[in-house]
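Chemist: okay, predicted coordinates and the sequence, questions at the end:
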Amino acid sequence: MNASTLPVSDTRRDAADQRADRAFRWLVSAAGVLVLVSLVAAALSMLWGGREAFGKFGLSFFWRDAWNPVLQDFGALVPIYGTLVTALIAMVIAVPISFGIAMFLTEIAPKWLRTPIGAAIELLAGIPSIIYGMWGLFVLVPYLAEHVYPWVNDHLGEMPGIGAVFSGPPLGLGMGTAGLVLAIMVIPFISSVMREVFLTVPGQLKESAYALGATKTEVVWDVVLPYTRSAVIGGIFLGLGRALGETMAVTFVLGNAHRLTVSLLEPGNSIAATIANEFAEADSPMYLSSLIALGFVLFMVTFVVLTIARLMLRQLKKREGN
């Protein structure tokens, strides 16, 4: 039966369905395009706002360590270094702990304990970052300054080769403290992703491994992780993106000292903290342009990190034959 032989009501209904389908397709397409437009617009607006800084300093803005508002001399090296170091510390601490939490909840914890621990993780993820910053400043910083950093400086600071990394005045404020606070912040995100991913592993695979005599450790390393490797890496990079862009918590405990140092015990600075602290004080076009240029640098750093993550996931999928 063709369209000419259909009843009028059916023909009208088919036409209405086609119009609704086209409208829905255009609507969801517009939503997808909006994401790309917003991304490009944000990048271009920051690039345009930082044009004076890039015009004066050129590409050397990325590796200059100067930051002198009086002399109108600016560079992004110290904030970039602080951002990367604190994020790296956070991931070194957070990834193994998150993995342990996810494994405990999916493989070891009794059922009655999984719900309260899962709820606690979700609660930690929902706490505002400024609360973490205040807790870090008023609780963590005094404790580290009195009980931890003196020992670190006296014992690890004397080690050959890496002693400079762990030596310095026990102020409590510094890149090490900022990295620790960031780790506490990103653990709920990474562990939640890992837990959900580990729950997708088919029970038959694990039961088969147990039937062959595999231990729980062997099941985790030889079955669970290979099956979920791509998604786990994606979750880790999601937490890394959060750590790179965090502002308030880092601002409270980083020390906000614009100087380049390898010591984790000494104050430093980050891109987000510099912008948050100094944006209201920018009293000249060059000063304001340099801060906006820092925002563009942070955008590019995050973009590069996430691009690397996508490339890694693509390579893993190719190896797995997908």
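Modeler: Now that the structure is in, tell me what you want to look at.

Chemist: C-alpha from now on. contacts and neighbour counts both.
Modeler: OK.

Chemist: surely Ala145 touches Gly172?
Modeler: Yes. With contact defined as C-alpha atoms under 8 Å, Ala145 reaches Gly172; the gap is 4.2 Å.

Chemist: these two - which one has more neighbours?
Modeler: More neighbours surround Gly172 than the other of Ala145 and Gly172, with 28 against 18 (other C-alpha atoms under 10 Å).

Chemist: can I assume that one sits in a helix?
Modeler: No. Counting by DSSP: H, G, I helix; E, B strand; the rest coil, Gly172 is located in no helix; its state is coil.

Chemist: setting aside sequence neighbours, what's the nearest residue to Ile101?
Modeler: Excluding its sequence neighbours, the residue lying closest to Ile101 (C-alpha to C-alpha, 6 or more residues apart in numbering) is Ser191, at 6.3 Å.

Chemist: that neighbour falls within a helix, correct?
Modeler: Yes. Under three-state DSSP, Ser191 falls within a helix.

Chemist: distance check, it against Pro202.
Modeler: 19 Å (C-alpha to C-alpha, to the nearest Å).

Chemist: same thing with Ile130?
Modeler: According to C-alpha to C-alpha, Ile130 and Pro202 sit 40 Å apart.

Chemist: who has more neighbours, the two?
Modeler: Taking other C-alpha under 10 Å, Ile130 and Pro202 do not tie; Ile130 has more neighbours (15 against 12).

Chemist: my guess is the more buried one contacts Glu246. True?
Modeler: No. Judged on C-alpha under 8 Å, Ile130 makes no contact with Glu246 at a distance of 10.1 Å.

Chemist: got another, please set it beside the one above:
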Amino acid sequence: MTVSTDGQAPRTSDPRRARALPTGLGDRVFLGLTGAMAYFVLALLGAAAFSMFWGGRLAFQTFGLGFIYRSDWDAVNHQFGALVPIYGTVVSSGIAILIAVPVSFGIAVFLSEVAPRWLRGPVGAAIELLAAIPSIIYGMWGLFVFVPFMAGRVEPWLNRRLGSAPWIGEVFSGPPIGIGMLTAGIILGIMIIPFISSVMRDVFLAVPPQLKESAVALGATRWEVMQRVSLPYTRTAVIGAIFLGLGRALGETMAVTFVLGNAHDFSKSLLMPGNSIAAAIANEFTEADSPIYLSSLIALGFVLFAVTFIVLAAAKILLLRVDRREASH
């Protein structure tokens, strides 16, 4: 270090100072590249939404907002409405979440808290391999194996036990054909279990052992440790995992197409065939023989995009609220 004789601050001759500028330049370049990639993805998202809206503009111009709440789908008379596919998408995805969340939570708790170390690896890998199975395989298995089981065992039992019950009787009454909303929801639930359970397991394993050991030292049981330590610590990630699975269920196509029935009929019964947005597009896109028919199918794609965006945006808002609440405490 050299000392200045004019009363100014001493200047340093450290060679590391000479390398500060290239390092700063590299950081700025890296920041610019990553920012450009992020904005590029955002632009792609906007372009995809705009292209679907532009492709479906004829349907929106013809039917207006009525396209959203109309239930008729008549390709011969060119009358189209998205209510039945929207209803089928939401109901089947809701059934999937109701099934997948408790099962995924149980798997995650078992693998992170109960199972011995030698068992965690094989079981965890087997569950994650379920996510690698193509959706068309789930659909074929559902059609040839699960549908006969539902038609022969489950749906007749639901008809006998719940078909005449007040309030919920019409939800579980109908012909036991095996194809319908309930079957599609169960198949979807099986498909999204690997996604939710894998994230839950990883975040439960990431809880600091000191927190768990402190709770055990105070006399907490294993369930109390999970309820009062692990879950509060990982609440944000658990909610994110659930909505990740929900987003996967909303956009599923082939598996639902095989077992949903593809009927444009509105029914409260979960045993009746129905339709979903993705299944309607996959089934009828090649059959669109008029501009308004094709535009209505593209408009369905835009509606599915909007529904998924709203769900994921609500998830993000919920996570921000949870983070803000935790920070205030």
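Modeler: Looks like it came in fine. Bear in mind that the values here come from a model prediction, so they are computed numbers and not experimental data.

Chemist: what's the TM-score here?
Modeler: Here the TM-score for the pair of chains, by TM-score structural alignment, normalised by the length of structure 1, is 0.95; 319 aligned residues with a C-alpha RMSD of 1.9 Å.

Chemist: which parts of structure 1 are helices?
Modeler: Along structure 1, counting by DSSP state H, helices occupy 8-49, 51-57, 77-103, 111-126, 129-135, 141-143, 149-151, 175-198, 203-211, 216-219, 225-245, 248-253, 271-278, 285-319.

Chemist: ok, average deviation of the third one from structure 2?
Modeler: Here the mean offset of helix 77-103 of structure 1 against structure 2 after fitting is 0.2 Å, by mean C-alpha distance after the TM-score superposition for structure 1.

Chemist: same question, the fifth one
Modeler: Here the mean offset of helix 129-135 of structure 1 against structure 2 after fitting is 0.6 Å, by mean C-alpha distance after the TM-score superposition for structure 1.

Chemist: quick one: distance of that helix to the chain centre.
Modeler: The chain centroid and the centroid of helix 129-135 of structure 1 are separated by 17 Å, computed with C-alpha atoms, centre = their mean, to the nearest Å.

Chemist: in structure 2, what range does it match?
Modeler: Aligning helix 129-135 of structure 1 against structure 2 (TM-score structural alignment) gives residues 135-141.

Chemist: ok, now the second one?
Modeler: The aligned range for helix 51-57 of structure 1 in structure 2 is 57-63, by TM-score structural alignment.

Chemist: go through that stretch and flag the buried ones.
Modeler: For stretch 57-63 of structure 2, burial by neighbour count (16 or more other C-alpha atoms under 10 Å) applies to 57-60, 63.

Chemist: of the residues you listed, closest to Ala278 of structure 2?
Modeler: Closest to Ala278 of structure 2 out of those is Ala59 (17.4 Å), distances taken as C-alpha to C-alpha.

Chemist: picking that back up, who's in contact with the match of helix 129-135 of structure 1?
Modeler: Stretch 135-141 of structure 2 is contacted from outside by 187, 191, 252-259, using C-alpha atoms under 8 Å, 6 or more residues apart in numbering.

Chemist: can you redo these as CSV with neighbour count?
Modeler: Below are those laid out as CSV (neighbours: other C-alpha atoms under 10 Å):
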residue, neighbour count
Ile187, 26
Met191, 25
Glu252, 19
Thr253, 20
Met254, 19
Ala255, 23
Val256, 31
Thr257, 24
Phe258, 22
Val259, 29
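
Chemist: and those residues as TSV, adding distance to Gly301 of structure 2?
Modeler: Below are those laid out as TSV (distance: C-alpha to C-alpha, whole Å):
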residue	distance to Gly301 of structure 2
Ile187	22
Met191	22
Glu252	12
Thr253	12
Met254	15
Ala255	18
Val256	16
Thr257	15
Phe258	19
Val259	20
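
Chemist: which of those sits closest to Ser296 of structure 2?
Modeler: Taking C-alpha to C-alpha as the measure, Ser296 of structure 2 lies nearest Thr253 of the contacts of stretch 135-141 of structure 2, at 17.6 Å.

Chemist: okay, the counterpart of the closest one in structure 1 and Thr228 of structure 1: tell me how far apart.
Modeler: Applying TM-score structural alignment, one finds that Thr253 of structure 2 aligns to Thr247 in structure 1. Plainly put, Thr247 of structure 1 is 31 Å away from Thr228 of structure 1 if you go by C-alpha to C-alpha.

Chemist: what's the answer for Ala309 of structure 1, then?
Modeler: Ala309 of structure 1 sits 15 Å away from Thr228 of structure 1, going by C-alpha to C-alpha.
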